Structure formats: structure tokens, C-alpha cells
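K.L.:
coordinates only, no sequence provided:
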């Protein structure tokens, strides 16, 4: 079973890279389909890949078939295969890092890739070495969209700080209520439930809302 999983995982990775780099090997698609069929993954895409002669399948159709098979098995490329996801997450951290001094956290935090976790993902390590991933960790699939990445990262950091200190952060000065990172249309904001809901500040602009000067 372990050998099967290793073989199929390698095939998935190779096929995904082939799709990204526009050099897909049809034989690898067939090989993956055969492996999956042996373990009773009988989806329409798997059956089609096994039954058709790859030499007679147009390139565009084989590409679509490969994507369908990867979707069928729930393949999610990690940060190593999709480095743009990691860059999106780092961009998100640069935004929320502007708010951390209001919590007394100084220095530049970093994204830490957690390859040994299952599923593999990423957490945050502060300048003093403290990890902020007690609220879970960020999966690569959360980083396809910048807004989703920032929302997920804001939630993880806020929950991690709460678990560490049992102190709510941030707090709305008008209502003395804890606020939460929330997606509102295409913007991620600190949202207060007071007065039927109001935005305290966009994430990254908290210091201004609290009347504090943001560090350069």
C-alpha cells in the first residue's frame, strides 16, 4: 500500500509539472490511470484514459483528461510545485505584519513551510522564534486567491495569539469588543459586531484606527 501511494504520488506530481510546463507525457497519464484502476478508482476520466490509445488522443484532449484525473483524486500541489502560492502567502503576511506592533510584536515575521505536517502547509514564525500556528496551518490551496490567503492567515494568527495568551486582539475601542478578520467584498477587514456590524479598519491599517502611528 505504501509503495502504491508513493508511485501514484510521483505520477501525479510529474503530470502536474508536465501540465504547468506544457510538456505533458501522455504515457504518464495512462500509467496513473492504470494505477488508480488497480485500486478501484473507476472514474469516467480514469476509464477513458485506459481505454483510449494515447497516440490517437489530441493534445488538448489529453491535457483536459489529465486535469480531470488530478481533480478526481483530489490532487493539491504543494508550495514546491506551485511556488506562486507561497509568494501570495508571503504578500499576505507583509500586509498583516503591519498590524502586529499594535499587539506588541516587533520585527519581521516569516512564513515557515511545514513539509513534515500532514497535509503539508505553512505557518508563521516571529522574529523572536515564536511559532504562530496553534490555530492550524495554511494549506497551499488557500493561497490561490490573495484575499483568501490574507483572510486565512489573519484568522490563524489571531487564533494562535489568543491560545497563547488568552487575551483578545484586536479590540474595538468604541465597543470594547474583540474584532475578527473578515472578508467583505474583495477586502479583508477587522470587523466589529457592535452597532449591527462595522469595519474597524482594513487589515494592515489597524494602527491608524487605534490612533497609533504605524512603524515604518
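P.N.:
Cool, got the structure. For clarity, every value in this text was computed on a predicted model and none was experimentally measured. Residues are numbered from 1 along each chain as shown.

K.L.:
every contact and neighbour count from this point should use C-alpha atoms.
P.N.:
Noted.

K.L.:
was I right about residue 149 contacting residue 88?
P.N.:
Yes: using Cα atoms under 8 Å, residue 149 is in contact with residue 88, at 7.0 Å.

K.L.:
who has more neighbours out of these two?
P.N.:
Comparing residue 149 with residue 88 by other Cα atoms under 10 Å, the one with more neighbours is residue 149, at 25 against 20.

K.L.:
residue 112 belongs to a strand, doesn't it?
P.N.:
Yes: the assignment for residue 112 is a strand, going by DSSP: H, G, I helix; E, B strand; the rest coil.

K.L.:
list the residues that contact it.
P.N.:
122-125 (Cα atoms under 8 Å, 6 or more residues apart in numbering).

K.L.:
just the element for residue 15, please.
P.N.:
Element membership of residue 15 [criterion: DSSP states H and E] is helix 2-21.

K.L.:
list the buried ones in that helix?
P.N.:
Buried residues in helix 2-21, defined by neighbour count with 16 or more other Cα atoms under 10 Å: 8, 11-19.

K.L.:
circling back to that earlier point, in strands, which of the contacts of residue 112 fall?
P.N.:
Per DSSP state E, strands hold the following members of the contacts of residue 112: 122-125.

K.L.:
just to revisit the earlier point, which one of the contacts of residue 112 has the most neighbours?
P.N.:
residue 124 (25 neighbours).

K.L.:
this is the other structure I want to compare:
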């Protein structure tokens, strides 16, 4: 994404990036996360930093729930049984001023859907391993476990045995 540092959006983004408790580094934000922040600014104006954590928490919860819904459905289909797995959202926590969103202990810090999907996929895999005592998902060609990765800004299942990627739901 080409950006101009002089426009009002990027000036506001720089203000937010200067607030350490927000943990926002524009260089690491995906296009989707930047688009969300732009939509926040368009809808609410230049939100003052103290009010941004609540919006970030809502966004993290939304991307985590969306990712979990897709991954849970795929796992339930493949495993043949329901997964009792939900995001845990805490508006106030001791270690993060922006609140906490977690899935089976995995902290979802991402504001972008693809980044969140990688974190949630790891959590679903851990849950399936602990509760169902099986590896999910597996590569249909190599019959080995797949690993969630972010490749070219997309969440994929990576097969280390074959060195190839499979789409994530």
C-alpha cells in the first residue's frame, strides 16, 4: 500500500503509533487493519488515544470470532464432532491496556482477519490435540499435520513434508 505521510489519516495514525500502550506499529499492520483504522477515522473522526483500546478490543473479538467460525466448522466437518470452543474477551486485564481476546489460551492481537486466522488456527489445532487427541488438519498427500502460516498476506495451511500450501477456510 502506497501511503503519504502528510494526509490527515497518516498524521492520526502516527499519533496512535506514538502511544506505547496501544501497540500499533503501522509498518506491521495489514492492508485490512489499515482499512479498518481508516473506517474508524471516517466514522468517528480522529479518535483520541484513550478511546482507541475499546475499538481495538471490539475489532479483535470480531476477527477472532469470524476466523473461529470458519475453522470450527471445518474441524467439526472433518472430525465428525462438535467443538466447544469460543473466544474469551476481557475488557480489562492486567497485562494489556487494550483488553484481551483469546482462543484456547492463544492471544489474538491481530486487527486484520488473515493474521487473526493464523492465531486462531493454532488455537483450534491445540484444542483438537488436547481434547480429541488427534492431529488436525492433515495433508491429503503426505498424511502429516499442517501448520498455520501467513504467506503473501493470506492465512494458509503449510505442509512441511511437501513444502506446499493449502487454503485455509
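P.N.:
Yep, that arrived. All of these numbers come straight from a predicted model, not from anything done at the bench.

K.L.:
which of the contacts of residue 112 of structure 1 show up in structure 2 as well?
P.N.:
When you map the contacts of residue 112 of structure 1 onto structure 2 and apply both residues aligned by TM-score structural alignment, their matches' Cα atoms under 8 Å, the shared contacts are 122-124.

K.L.:
the closest residue to residue 68 of structure 1 other than its chain neighbours in helix, strand or coil?
P.N.:
Distance criterion Cα to Cα, 6 or more residues apart in numbering; nearest residue to residue 68 of structure 1, sequence neighbours excluded, is residue 45 at 6.2 Å. Classification of residue 45 of structure 1 using three-state DSSP returns helix.

K.L.:
list the residues that contact residue 45 of structure 1.
P.N.:
Counting by Cα under 8 Å, 6+ apart, residue 45 of structure 1 touches 65, 68-69, 72.

K.L.:
and it, how far from residue 85 of structure 1?
P.N.:
Per Cα to Cα, to the nearest Å, residue 45 of structure 1 is found 27 Å from residue 85 of structure 1.

K.L.:
can you map out the helices along structure 1?
P.N.:
2-21, 26-38, 44-51, 59-72, 83-96, 146-165, 206-209 (DSSP state H).

K.L.:
make JSON lines out of those helices and add distance to residue 199 of structure 1.
P.N.:
Shown next, in JSON lines, are the helices of structure 1 (distance: least, Cα to Cα, whole Å):
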{"stretch": "helix 2-21", "distance to residue 199 of structure 1": "40"}
{"stretch": "helix 26-38", "distance to residue 199 of structure 1": "49"}
{"stretch": "helix 44-51", "distance to residue 199 of structure 1": "46"}
{"stretch": "helix 59-72", "distance to residue 199 of structure 1": "38"}
{"stretch": "helix 83-96", "distance to residue 199 of structure 1": "16"}
{"stretch": "helix 146-165", "distance to residue 199 of structure 1": "15"}
{"stretch": "helix 206-209", "distance to residue 199 of structure 1": "10"}
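
K.L.:
for those helices, which one sits closest to residue 173 of structure 1?
P.N.:
helix 206-209 (9.0 Å; Cα to Cα).

K.L.:
check contacts around the spatially most central residue of structure 2.
P.N.:
Central residue of structure 2 (Cα atoms, centre = their mean): residue 116, 1.2 Å from the mean position. When contacts are counted by Cα under 8 Å, 6+ apart, residue 116 of structure 2 touches 60, 63-64, 67, 108-110.

K.L.:
same thing with residue 144 of structure 1?
P.N.:
With Cα under 8 Å, 6+ apart, residue 144 of structure 1 has these contacts: 85, 88.

K.L.:
and for residue 115 of structure 2?
P.N.:
150, 153-155.

K.L.:
residue in structure 1 matching it?
P.N.:
By TM-score structural alignment, residue 115 of structure 2 lines up with residue 148 in structure 1.

K.L.:
go on, residue 68 of structure 2?
P.N.:
Aligning on TM-score structural alignment places residue 68 of structure 2 opposite residue 93 in structure 1.

K.L.:
I'd assumed residue 136 was in contact with residue 146 of structure 2.
P.N.:
Yes: counting by Cα under 8 Å, residue 136 is a contact partner of residue 146 of structure 2 at 7.4 Å.

K.L.:
many thanks, we can stop here.
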